[in-house]
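**Q** how would this look folded up:
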Amino acid sequence: MDGQDRRVLGSSFGSAAGAYAEHRPHYARAAVQWALQYAPGPRVLDLGAGTGKLTATLLELGMNVVAVEPDPAMLTELRRAFPDVHALSGSAEAIPLQDDSVDAVVAGNAMHWFHMDTAGPEIARVLAPTGILAGLWNVMDDRVDWVDGLAQISGSAAIGPRDTPDSWRIETADLHLPRSVAAQFGSPEQAEFPHGQRRTADSLVATLATRAGMLVMPEQQRQATLGRIRTYLATRSETADEEFTLPMLTCVLRVRRISR
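**A** The predicted structure follows:
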């Protein structure tokens, strides 16, 4: 993905902030616990926090959370949902926090949008010694037959890189920390945790419609893609009637700060 594509896709979510808040899943509690396992304290920065999907799990775990989000519409949704959270306008490339001010920096389905040449030094700056940087992604478990079929019919705009376990492992195998800070961190670790989201066919379509590739798609093409997905879900016994559980994994990439 080149810089222009990243800017266009990464800035698309504000147009669907309400739908994102309603339909995107939270994160598996065990995954967040693993991400923070070695954090030296409870101060956690949710970076690129969106509408607060990861913030919710952090709060359940008793973390002292500050959320930073660049999109005004997404930030409004976050503040509405979590009025007691310290939520700031900012980005991974310009974090509005002091040096050594957090014990962990986490990003939910967001790290792939960061310009790490700039964001890497900023993250290192705000992290306390031995602090944790972790990216978390909710991915669909395409080892399940009907989910694999859904991935095939949906196309890469709806289910793309990092959206299934194998593609996630490949896409996130390297944090791509810039040389200027790479020596300050240990080796990246990956882990995957079972997860699921209760959906209906309509609400799963609504969820997929909030993917960046779908949001920037020309309307006629977007409706055609969503129509194919609806038709597919109507033909599968697992999804045609009532609610079902969408099989997922919360996948985590974790790296520990080891020096100044």
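**Q** CA only for contacts and neighbour counts going forward, please
**A** Noted.
**Q** which residues of the stretch 1-150 of the chain fall in helices?
**A** With DSSP state H, counting those that start in this stretch as the criterion, the stretch 1-150 of the chain has helices at 3-10, 17-23, 29-35, 53-60, 72-81, 116-126, 145-154.
**Q** for the second one, packing partners?
**A** This points to helix 17-23. helix 72-81, helix 201-208 (3 or more C-alpha pairs under 8 Å, 6 or more residues apart in numbering; DSSP states H and E).
**Q** can you list those in a markdown table and add mean neighbour count and distance to residue 103?
**A** As requested, the helices and strands packed on helix 17-23 are exported to a markdown table (neighbours: other C-alpha atoms under 10 Å; distance: least, C-alpha to C-alpha, whole Å):
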| stretch | mean neighbour count | distance to residue 103 |
| --- | --- | --- |
| helix 72-81 | 19 | 22 |
| helix 201-208 | 18 | 32 |
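**Q** looking at these, which is nearest to residue 237?
**A** helix 201-208 (11.2 Å; C-alpha to C-alpha).
**Q** quick check: angle from that closest one to helix 145-154?
**A** 60 degrees (axes from the mean of the first three to the mean of the last three C-alpha atoms, to 10 degrees).
**Q** tell me who's in contact with the residue nearest the centre of the chain.
**A** Nearest residue to the geometric centre of the chain (C-alpha atoms, centre = their mean): residue 109, 1.2 Å. Counting by C-alpha atoms under 8 Å, 6 or more residues apart in numbering, residue 109 makes contact with 135, 136, 137, 138.
**Q** and this one, please, so the two structures can be compared:
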Amino acid sequence: MDQDTHELHASSFGAAAAAYAEHRPDYAQAAVRWALEAAPGPRVLDLGAGTGKLTATLVALGAEVVAVEPDPAMLAELRRALPTVRALPGSAEAIPLPDGSVDAVVAGNAMHWFDMAVAGPEIARVLAEDGVLAGLWNVMDDEVEWVAGLARVSGSEAVGPRDTPASWRAETADMHLAKTGGAARFGSPEQAGFPHGQTRTADSLAATLATRAGMLVMPAPEREARLGEIRAFLGSRPETADGEFSLPMQTGVLRVRRL
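**A** This is a model prediction of the structure:
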């Protein structure tokens, strides 16, 4: 997408902060452990932390967490949900922390919004020697037949190029690298996927998809029509028509070490 469209999508979440907090999934603990296993210490920056979905998992695993989020509404939701976490306004391109102050920087469903030409050196600045940068993404497992059907019905606005396992691997393989200008500050990337799931109903899964950036920026009549198609599909499937079900997912991780 062009820069204006990218910025429109990136700034869309604040208006839906409460829905994001309610409906977006957490992250598989095994994925977070793998992301951090090579970090030289427990100090972790959750960058682009949103409403604290990844932050909460980091806290549960005993990390010493500071969260940084640029959107005031998202940051307010994070502070409400996790009042004991140090949560600061800031961005990947302007991190409000001293040099070498964290052992790992993680980003949950956020790294694709970063301008890595600026953010890469900035992340490297705050990382300690041998520190780790890890991006995590929750993706829907479209190897399951009904999930593949849902992806087709939902369209790219709701199920985008990083939202299924194969496309996630291709889209994120070199996402840590600056695309323009500057030398890479990180080593060779590693990718891994970890089974995950989210308990949903047809209505709550539709509400989850409604928090995707492509859906948030749609004109309201078009968005409601798309959500109607999604609900109709879910209502037609025996796996999802009645009551609660588990949405098959993976948490994918891109992990690199600071050079």
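**Q** which residues touch stretch 4-15 of structure 1?
**A** Contacts for stretch 4-15 of structure 1 (C-alpha under 8 Å, 6+ apart): 20, 71, 72, 73, 74, 113, 210, 211, 212, 213, 215, 216.
**Q** that one: end-to-end distance?
**A** For stretch 4-15 of structure 1, the first-to-last residue distance is 18 Å (C-alpha to C-alpha, to the nearest Å).
**Q** one more: stretch 72-88 of structure 2?
**A** This stretch, stretch 72-88 of structure 2, spans 10 Å end to end (C-alpha to C-alpha).
**Q** with distance to residue 64 of structure 1 as extra columns, can I get the helices and strands packed on helix 17-23 of structure 1 in JSON lines?
**A** JSON lines is the format used below for the helices and strands packed on helix 17-23 of structure 1 (distance: least, C-alpha to C-alpha, whole Å):
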{"stretch": "helix 72-81", "distance to residue 64 of structure 1": "16"}
{"stretch": "helix 201-208", "distance to residue 64 of structure 1": "29"}
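**Q** residue 177 of structure 1 is nearest to which of those?
**A** helix 72-81 (26.5 Å).
**Q** of the contacts of stretch 4-15 of structure 1, select the buried ones using a ChimeraX command.
**A** Of the contacts of stretch 4-15 of structure 1, the buried ones can be selected in ChimeraX as follows, counting by 16 or more other C-alpha atoms under 10 Å:
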select :20,71,73,74,113,210,211,212,213,215,216
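**Q** give me the residues contacting stretch 86-102 of structure 2.
**A** 43-45, 47-48, 65-72, 75, 78-79, 114-116, 118-119, 122-123, 125-129, 131.
**Q** about what we covered before: would you show me how to pick out the buried ones of the contacts of residue 109 of structure 1 in ChimeraX?
**A** Selection of buried members from the contacts of residue 109 of structure 1 for ChimeraX, criterion 16+ other C-alpha under 10 Å:
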select :135,136,137,138
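**Q** with distance to residue 169 of structure 1 added, can I get the contacts of residue 109 of structure 1 in JSON lines?
**A** As requested, the contacts of residue 109 of structure 1 are arranged in JSON lines below (distance: C-alpha to C-alpha, whole Å):
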{"residue": "135", "distance to residue 169 of structure 1": "12"}
{"residue": "136", "distance to residue 169 of structure 1": "12"}
{"residue": "137", "distance to residue 169 of structure 1": "11"}
{"residue": "138", "distance to residue 169 of structure 1": "12"}
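**Q** in strands, which of the contacts of residue 109 of structure 1 appear?
**A** 135, 136, 137, 138 (DSSP state E).
**Q** out of the helices and strands packed on helix 17-23 of structure 1, which is closest to residue 152 of structure 1?
**A** The nearest among the helices and strands packed on helix 17-23 of structure 1, by C-alpha to C-alpha, is helix 201-208 at 13.5 Å.
**Q** just checking, what packs against that closest one?
**A** helix 17-23, helix 219-235.
**Q** how much does that helix stray from structure 2?
**A** The superposed helix 201-208 of structure 1 is, by mean C-alpha distance after the TM-score superposition for structure 1, a mean 0.4 Å from where its aligned residues fall in structure 2.
**Q** moving C-terminal of that helix, what's the next helix or strand?
**A** helix 212-215 (DSSP states H and E).
**Q** that next one vs structure 2, mean deviation?
**A** Compared with structure 2 after fitting, helix 212-215 of structure 1 deviates on average by 0.3 Å (mean C-alpha distance after the TM-score superposition for structure 1).
**Q** neighbours around residue 2 of structure 1, how many?
**A** Residues lying near residue 2 of structure 1 (other C-alpha atoms under 10 Å) number 6.
**Q** meant to ask about residue 237 of structure 2, not that
**A** Counted with other C-alpha under 10 Å, residue 237 of structure 2 comes out at 14.
**Q** now swap in residue 145 of structure 1 and tell me
**A** 9.
**Q** and residue 235 of structure 1, by the same measure?
**A** 11.
**Q** ok, now residue 86 of structure 2?
**A** Other residues close to residue 86 of structure 2 by other C-alpha under 10 Å number 12.
**Q** and it, how far from residue 97 of structure 2?
**A** 12 Å.
**Q** in CSV, list the helices of the stretch 1-150 of structure 1 along with distance to residue 175 of structure 1.
**A** Shown next, in CSV, are the helices of the stretch 1-150 of structure 1 (distance: least, C-alpha to C-alpha, whole Å):
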stretch, distance to residue 175 of structure 1
helix 3-10, 17
helix 17-23, 26
helix 29-35, 15
helix 53-60, 20
helix 72-81, 25
helix 116-126, 9
helix 145-154, 25
